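Trainee: sequence and predicted model, in that order:
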Amino acid sequence: MSRRLIPAYLWTGGRTHPSRNVLDRLTVLRAATDHIPSDLTGSGRSVLEILRHGSLPLAEVAAHLEMPVIFLKVLVSDLFDQGLLIVRAPAPVESDAKPDQQLLERVIRGLRALQ
């Protein structure tokens, strides 16, 4: 893995707080357009190129870019403000919902098989 030559906070112009405080690690991101504007910064361009193939959670995009989540939140909020991203909150989990017993048993069997 190569080290980034430019610190992540410089990708955001030195800002460490997004313009919106509703973004979460599990927030689902999707490009709003196939066209990437030519005047977009390199980091914004990288985000849109990753999302060109479909939706991903914010944390996964951060992992692809090897960037701390807080800095990606700043970039994502800027791209959303420009109308270049569609942002969707993660689906809430019902508090009285019970997990699928069969699924849990298959996961346990799979984990035991790895031992």
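Mentor: Structure's in. What do you need?

Trainee: all contacts plus neighbour counts: C-alpha atoms, from now on.
Mentor: Will do.

Trainee: pretty sure residue 86 is in a helix, no?
Mentor: No: under the criterion used here (DSSP: H, G, I helix; E, B strand; the rest coil), residue 86 is strand, not part of a helix.

Trainee: list the contacts of it.
Mentor: 29, 30, 31, 32, 80 (CA atoms under 8 Å, 6 or more residues apart in numbering).

Trainee: structure two is appended below for comparative analysis:
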Amino acid sequence: MPETTAQRSAAARKGAETRKRHEAETKDRERASAAVDRTSELSAEVLKSLEAGQRAAIEAVRKFIDTVDEALPAIGERPSRRQRIIDGAMEMADRLVHTQYAFLRDVVQDAGKALSREDDEKT
């Protein structure tokens, strides 16, 4: 039996809906891919920034120790005021590095939570 206009219209509508759904899914995948790319770029930038901060902290401690060495030369064998100052500077640098790591860990965890929430909302 020949196809009627109503049957062809229904088939055409169904095909259009399928195309629209496919296009929407494709756009969602593209957005997700772009988000992953942006996240990767941000992660790389954060890591570079963290590394630069650590290098700056190490360099600052090195300059500080050189200054202390010039101002307070080592005398004798016992721990001196000079050594306590240097030890304090090293502890300060160590705390700074640990704080930077904690910050980075928190950023990564928050980004992971945010991305997983976005994934959950899409499904």
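Mentor: Right, received. Where do you want to start? Everything quoted here is computed from the prediction, not taken from an experiment.

Trainee: need the TM-score from the superposition.
Mentor: The TM-score (TM-score structural alignment, normalised by the length of structure 1) is 0.19; 37 aligned residues with a CA RMSD of 4.4 Å.

Trainee: hang on, the earlier thing: ok, of the contacts of residue 86 of structure 1, which one's closest to residue 62 of structure 1?
Mentor: When these are compared for distance to residue 62 of structure 1 (CA to CA), residue 29 wins out at 11.3 Å.

Trainee: just give me the neighbour total for the closest one.
Mentor: 25 (other CA atoms under 10 Å).

Trainee: helix, strand or coil for it?
Mentor: Going by three-state DSSP: residue 29 of structure 1 is strand.

Trainee: just residue 51 of structure 2 next, same as before
Mentor: Classified using three-state DSSP, residue 51 of structure 2 is helix.

Trainee: circling back to that earlier point, list just the nearest of the contacts of residue 86 of structure 1 to residue 64 of structure 1.
Mentor: Looking across these and measuring by CA to CA, the closest to residue 64 of structure 1 is residue 29, at 13.4 Å.

Trainee: if I look at the residue nearest to the closest one when sequence neighbours are not counted, how far off is residue 28 of structure 1?
Mentor: Nearest non-adjacent residue to residue 29 of structure 1, counting by CA to CA, 6 or more residues apart in numbering: residue 87, 4.9 Å away. Distance of residue 87 of structure 1 to residue 28 of structure 1, given as CA to CA, to the nearest Å: 6 Å.

Trainee: ok, residue 56 of structure 1 next?
Mentor: 6 Å.

Trainee: please say which of these two ends up with more neighbours.
Mentor: Neighbour count, other CA under 10 Å: between residue 56 of structure 1 and residue 28, residue 28 has more, with 20 against 16.
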